[in-house]
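> sequence and computational prediction follow.
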Amino acid sequence: MKGKDIAILATLVVLTVALVLWVGVGFNFGEQPVRPLVENMKLGLDIEGGVIATYEVVTEDTGDTLKLLMQQTRDVLRNRIDEMGLTEPNVYIQGEKRIVIELPGVENAEQAIDVIGSTAQLSFCEVTPGNMVQMGDSYDESKMTVVLTGSEVADAGVTKNDQTKDINELNQYLVSLKFTADGTKKFGEATQRIVNRGGGQIAIVLDNNVISAPRVDEAILGGGAVIRGNFTHESARNLALLIRGGALPAELKQLEYNAIGPTLGRDALNSSIMAAIAGFILVVLFMVGYYRLPGLVASFTLVLYTSIILALMVALKATLTLPGIAGFVLSIGMAVDANVIIFERLKEEMRDNKLVIKAVNHGFSKALKTILDANITTLIAAVVLFQFGSGPIRGFAITLMLGIVTSMFTAILITRLILSVLARTKLLANKKLFGV
């Protein structure tokens, strides 16, 4: 074996070992520990646990108007989730009128979904003279006139009422509001009208229910206001985030709600990993037992292949789901299938009494078209699944696509490179080592 060939094999082995350590084990770089790359893997809701809810938008709109409404609704839901500080949410449109929300790893899932899915139509109404409303009343247009809406609120937060002289209201939680320039003008004009006629009420209405109805005795021109309502800190925070996130442009009807515990998800993940490891070992035993030296090379490239796939998923921030694991295992089978096609062609060439090095080159050349046809066909199917699927189906499609591309790289390039180097070695250029 020439020095160049030794360098090629040594480089491949070192790089593969380093990649395996980096991806799955971790190592120490000086005094600095490098944690395994797989710890940064995004886990899907079916593994990490969480909640998935499906809503239908209640509307009679169709065509482009419906499409715009669905996009606006999705964006408002995303804003609300962001305001709640929930990590790795997934909000997507399914079909024509459905929206799916996936929240992995969330605590108090039911409460989160209730807050996210509420319509949150906020309005400030001037109570007409001679009428009086109180908290809990329903909106009545004969008694109230809308002055401004939640869209004219620039910000909302939670404060404590620590400056009141009323002992019953001391330290109660309030929702503080800051209006936009237009909202400030409208609110100031409304409160000035109320003062000019001797005082009255401003009703704050949320989803057609009065949540606060303070008396106005002086004009409020500073561009801000507060909402009182016997709030707990949590209820005040939820109302503030709904106001900041914006009102939904249409009512949502909940169709489905599923909560998945993290224990169940982890058990499924562990079972899937054990099945994948068992399958991998069986594949290695078959390949080495039947194809011998090429089978050993194929097993080595499968280790490299697995490490590359996991590294790519972390780098691309792809989410690992249980169907995704199935796609990963399927792509391993396709990688093995590519090697089987190559090795069978290689054996045919050797049976024609060709030299090992020529048999390797001819075998790969003859197998290339079959491998490309099979993989490209499957790749097209995976792209279609990714484009038109949702949730777990897309997870399956992503790992399948990555697996197909990586398997072609390892089977066609790496396996060929290693076998070509070994075939130039007199000691290993023995047809019996190739199963012939």
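Arrived safely. Numbers count the residues shown, from 1 in each chain.

> from here on, just use CA atoms for contacts and neighbour counts.
Fine.

> in this structure, which residue is closest to the centre?
Nearest to the mean C-alpha position of the chain, by Cα atoms, centre = their mean, lies residue 90 at 4.9 Å.

> so where does the residue nearest to it when sequence neighbours are not counted fall, helix or strand?
Nearest residue to residue 90 in three dimensions, chain neighbours excluded: residue 102, at 5.0 Å (Cα to Cα, 6 or more residues apart in numbering). Here residue 102 sits within strand 98-104, counting by DSSP states H and E.

> what does residue 282 give?
Secondary structure from DSSP H and E places residue 282 in helix 262-291.

> report the buried residues of that helix.
Going by neighbour count (16 or more other Cα atoms under 10 Å), the buried part of helix 262-291 is 262, 265, 269, 272, 276, 280, 283-284, 287-288, 291.

> dump those residues to CSV, plus distance to residue 373.
Supplementary listing: those in CSV, determined by distance: Cα to Cα, whole Å:
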residue, distance to residue 373
262, 41
265, 37
269, 33
272, 30
276, 26
280, 25
283, 23
284, 25
287, 23
288, 26
291, 24
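
> which residues sit against the one helix or strand residue 253 maps to?
In this structure, residue 253 is located in strand 251-260 according to DSSP H and E. Under the criterion Cα atoms under 8 Å, 6 or more residues apart in numbering, residues 45-46, 49-59, 109, 117-119 lie in contact with strand 251-260.

> how about 10 Å then?
45-59, 73, 97-106, 109-110, 113-114, 117-121 (Cα atoms under 10 Å, 6 or more residues apart in numbering).

> burial measure for residue 349, as a count.
Residue 349 has 20 neighbouring residues, counting by other Cα atoms under 10 Å.

> tell me the secondary structure for it?
helix (DSSP: H, G, I helix; E, B strand; the rest coil).

> equivalent analysis for residue 147, please.
On the three-state scheme (three-state DSSP), residue 147 is labelled strand.

> tell me how far it lies from residue 193.
Using Cα to Cα, to the nearest Å, one gets 11 Å for the distance from residue 147 to residue 193.

> one more: residue 344?
The gap separating residue 344 from residue 193 is 91 Å, by Cα to Cα.

> check residue 428 too.
Counting by Cα to Cα, the gap from residue 428 to residue 193 is 98 Å.

> cool, residue 322 as well?
62 Å.

> strands along the stretch 301-436 of the chain, start to end?
Assigned by DSSP state E, counting those that start in this stretch, the stretch 301-436 of the chain shows strands spanning 319-320.

> helices of that one, start to end?
Taking DSSP state H, counting those that start in this stretch, the helices of the stretch 301-436 of the chain run over residues 322-351, 356-388, 392-408, 415-423.

> alongside the first one, take a look at this:
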Amino acid sequence: MLQYSTWKYVVAALVIALSLLYSLPNIYPQDPAVQIAANRGGVVDDALVLRVRGLLDGAKLPAKQVAIEDGSLLIRTGSADVQTKVADTLRADLGREYTVALSLASTVPDWLLSIGARPMSMGLDLQGGVHFMLEVDKQAAIEKRTNAFAEEITSVLRTGKFAYTSVSRATDGIQVVIKDPQDMAAIRAAITREAPELELSVAGNDPTRLIARVTEAQVKAIMDAAIEQNRTTLDNRINSLGVGEQVIQRQGETRIVVQLPGVQDTAQARNLIGATATLEYRHVIDYGMEAVEAARTGVIPANAKLYYSRDLGADGKRRPILLARRFIVSGDQLVSATSNPDPQGGGPAVQIELNNAGGNRMLAHTRDNVGKLMAAVYIESIPEVRMVDGKEVLTSRVEEEVINAATLQGVFGKNFQTTGLDSQDEAANLARLLRAGSLAAPMVIVEERIIGPSLGAENVERGLTAVFWSFAFVLVFFLVYYKMFGIVTNLALLLNLLMVVAVMSVIGATLTLPGLAGIALTVGMSVDANVLINERIREELRDGNTPLASIANGYEKASGTITDANTTALLAGLAMAVFGSGPIRGFGITLIIGILTSLYTAVSVSRGIATLIYGKRKKLAKISI
């Protein structure tokens, strides 16, 4: 009567083996490390390795390893104190050509990584990191959208060939001054068609002045859209820059919370949040003597703006170039950007796709300017921390340079490519930042907290201690109270914990303090399931059934009750994982994984173990329970 199929034993053996294998990376600790990445002008190569080793030897700072890994230079250290000293020493010497940041380096063997076995990710409360509260500039978001509305109104007037004097910003909205009052009705209808969000009214008794206002409902919609775009942009940017397990969520009407586990360098975290890169395409006014003279004298034509090209002149200096003040299209109108070698020259290039509005503007410009020059301007905004009156002040440094000035060979619109980049890595970096998008409105840091790795280590130690002692108490209780079946139960509980760790490692779940609490809770729920089975077996024995029949009936009759009880808890965990965020979501994910594994270990695996012990005995007088 007590049977367990061979295929179930095979499945259980595979589950145990895979659980052991994919849990193994969690026993390898991470090394405190310093990561060096090249900015524009910097190169990560063997010369940099020798230079860094010389600096460390000069400062008498020991390093476990200095090597190039995944395109960056990684210096592994033996402690957090040495890590900080190494970062300070290198940052002072390497300057702006390189970004020096604190990190944690994996020590998991390559053979484990090759099969996808990785350690569990740890959250901010365990691993340490930074927490930012960002305030979105409401006025700037509204002003940016209002300027876009003004552009749309101007486009409507030009497309409809309406005679007008000006379209300008005013205190009460966007002021449109037309020449013929008889066009007012047609203009209002055209603007309403293109921008129905605007509230239109004639100013006073002047039939030639139209005021377009942004309604309160539209202001709320603008802020909602700005915060969502900023949140998405931050998420894309941080993902693309290699910081995982981040928490980026809205809080209140104008704020965004950003948590970056594992990032210990505040300045580096600010760079991750605030650094932006974009392109602008502008018409070239002059790339010769007029530009050189403007750079020498400082006298620039009213319709032009002075830039400097990446190309060097005969004197070895960057060449000046005069571009139109008004850009043709910018990164805000970009749909996608990919980096591929130029099909013709083979050099680095970025393929650009614009939205309809940007494509129409580019089409109109190229149609009228075939044979003339158009320039691509690379703009990078880099946050910097400066000391002002003894206090840290966050500012930004904007770098602009012309990376390409080419003759328009034909007419094109939405799709084209930009060349003139230094390397394929720079092309990939530009495409990545362009895809991440731009912020809809500026943000300021209103709150900043740093959780050091020592606090995280203390949290990990306490959490693991709590889980360990909860397990130890349960194991001892079962050994004393259920005897042989206590051993069966303990083996099932240990396998349950092993499976939870393995599954969380495989799916890339983030372990937090609430997650540790969830693991402790699943231990309790798994205990409940085993208690139900063991007590059911005792009840069958008291009713006079044989030991083998009691074991079989105990598992079969208790399985339904266990499944029903765990299903309700599973639904609660699912709701927390889907609708919750932060700690609630982490708790829900851990709870779901623990419930599913405990169902398998308590009902199936423990029965297999009991069958191995008692199943081959045809005559069994009693069992130890």
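That came through, no problem. Everything quoted here is computed from the prediction, not taken from an experiment.

> superposed, how do the two chains score by TM?
Here the TM-score for the pair of chains, by TM-score structural alignment, normalised by the length of structure 1, is 0.68; 383 aligned residues with a Cα RMSD of 5.0 Å.

> trace residue 258 of structure 1 over to structure 2, please.
Using TM-score structural alignment as the criterion, residue 258 of structure 1 maps onto residue 449 of structure 2.

> what's the burial count for that match?
Residues contacting residue 449 of structure 2 under the criterion other Cα under 10 Å number 12.

> what distance do you get for it to residue 437 of structure 2?
As judged by Cα to Cα, residue 449 of structure 2 and residue 437 of structure 2 stand 26 Å apart.

> please apply the same query to residue 406 of structure 2.
Residue 406 of structure 2 is 25 Å from residue 437 of structure 2, where distance means Cα to Cα.

> which one's more surrounded, these two?
Ranked by neighbour count (other Cα under 10 Å), residue 406 of structure 2 and residue 437 place residue 437 first, with 24 against 15.

> thinking residue 333 of structure 1 is in contact with residue 287, fair?
No. Between residue 333 of structure 1 and residue 287 there is no contact under Cα atoms under 10 Å: 11.9 Å.

> give me the common contacts of those two.
With Cα under 10 Å, 6+ apart, residue 333 of structure 1 and residue 287 have common neighbours residue 339.

> just the contacts of strand 251-260 of structure 1: which are in strands?
Counted as lying in strands by DSSP state E, out of the contacts of strand 251-260 of structure 1, are 50-58, 98-104.

> now restrict those residues to buried residues only.
Buried by 16+ other Cα under 10 Å: 50-57, 98-104, out of those.

> ok, so of those, who is nearest residue 189 of structure 1?
Within these, proximity to residue 189 of structure 1 (Cα to Cα) peaks at residue 57, which comes in at 35.8 Å.

> touching, residue 32 of structure 2 and residue 105? I think so.
Yes. Distance between residue 32 of structure 2 and residue 105: 6.4 Å, which falls inside the contact criterion (Cα under 10 Å).

> between those two, tell me which one has more neighbours.
When neighbours are counted by other Cα under 10 Å, residue 32 of structure 2 and residue 105 differ, and residue 32 comes out ahead with 21 against 17.

> the residue nearest to that one when sequence neighbours are not counted: how many residues sit nearby?
Spatial nearest neighbour of residue 32 of structure 2, chain neighbours left out: residue 104 (4.9 Å); criterion: Cα to Cα, 6+ apart. Residues near residue 104 of structure 2, counting by other Cα under 10 Å, number 21.

> what helix or strand is residue 104 of structure 2 located in?
Going by DSSP H and E, residue 104 of structure 2 is part of strand 98-105.

> and the next element down the chain from that strand?
Where DSSP H and E defines the elements, the next helix or strand beyond strand 98-105 of structure 2 is helix 110-114.

> and that following helix, what does it pack against?
Contact partners of helix 110-114 of structure 2 among helices and strands, from 3 or more Cα pairs under 10 Å, 6 or more residues apart in numbering; DSSP states H and E: helix 6-23.

> ok, residues contacting the helix it packs on?
Contacts to helix 6-23 of structure 2, defined as Cα under 10 Å, 6+ apart, come from residues 24, 112-113, 115-120, 495-506, 600-601, 604-605, 608-609, 612.

> buried ones among the residues you listed?
For the contacts of helix 6-23 of structure 2, a burial check counting by 16+ other Cα under 10 Å picks out 24, 117-120, 495-506, 600-601, 604-605, 608-609.

> give me the more crowded residue out of residue 322 and residue 193 of structure 1.
Using other Cα under 10 Å, the more surrounded residue of residue 322 of structure 1 and residue 193 is residue 322, with 22 against 16.

> the more buried one and residue 206 of structure 1, how far apart?
Applying Cα to Cα to residue 322 of structure 1 and residue 206 of structure 1 gives a distance of 41 Å.

> ranges for the helices of the stretch 251-400 of structure 2?
Remark: helices assigned in the stretch 251-400 of structure 2 by DSSP H, counting those that start in this stretch are 266-274, 289-297, 356-368.

> out of those, which is closest to residue 544 of structure 2?
helix 266-274 (69.0 Å).

> the alignment partner in structure 2 of residue 415 of structure 1 and residue 534 of structure 2, how far apart?
For residue 415 of structure 1, the aligned residue in structure 2 is residue 606 (criterion: TM-score structural alignment). According to Cα to Cα, residue 606 of structure 2 stands 11 Å off from residue 534 of structure 2.

> same question for residue 601 of structure 2.
14 Å.

> which ones are touching residue 157 of structure 1?
By Cα under 10 Å, 6+ apart, the neighbours of residue 157 of structure 1 are 174-178, 226, 236-241, 243-244.

> of all the residues you listed, which two lie farthest apart?
Spatially, the most separated pair among the contacts of residue 157 of structure 1 is 178 and 238, at 16.6 Å (Cα to Cα).

> these two - which one has more neighbours?
Neighbours per residue (other Cα under 10 Å) separate residue 178 of structure 1 from residue 238, with residue 238 holding more: 22 against 18.

> list the buried residues of whichever strand or helix holds the more buried one.
Per DSSP H and E: residue 238 of structure 1 is located in helix 233-245. For helix 233-245 of structure 1, the neighbour count (16+ other Cα under 10 Å) marks 235-245 as buried.
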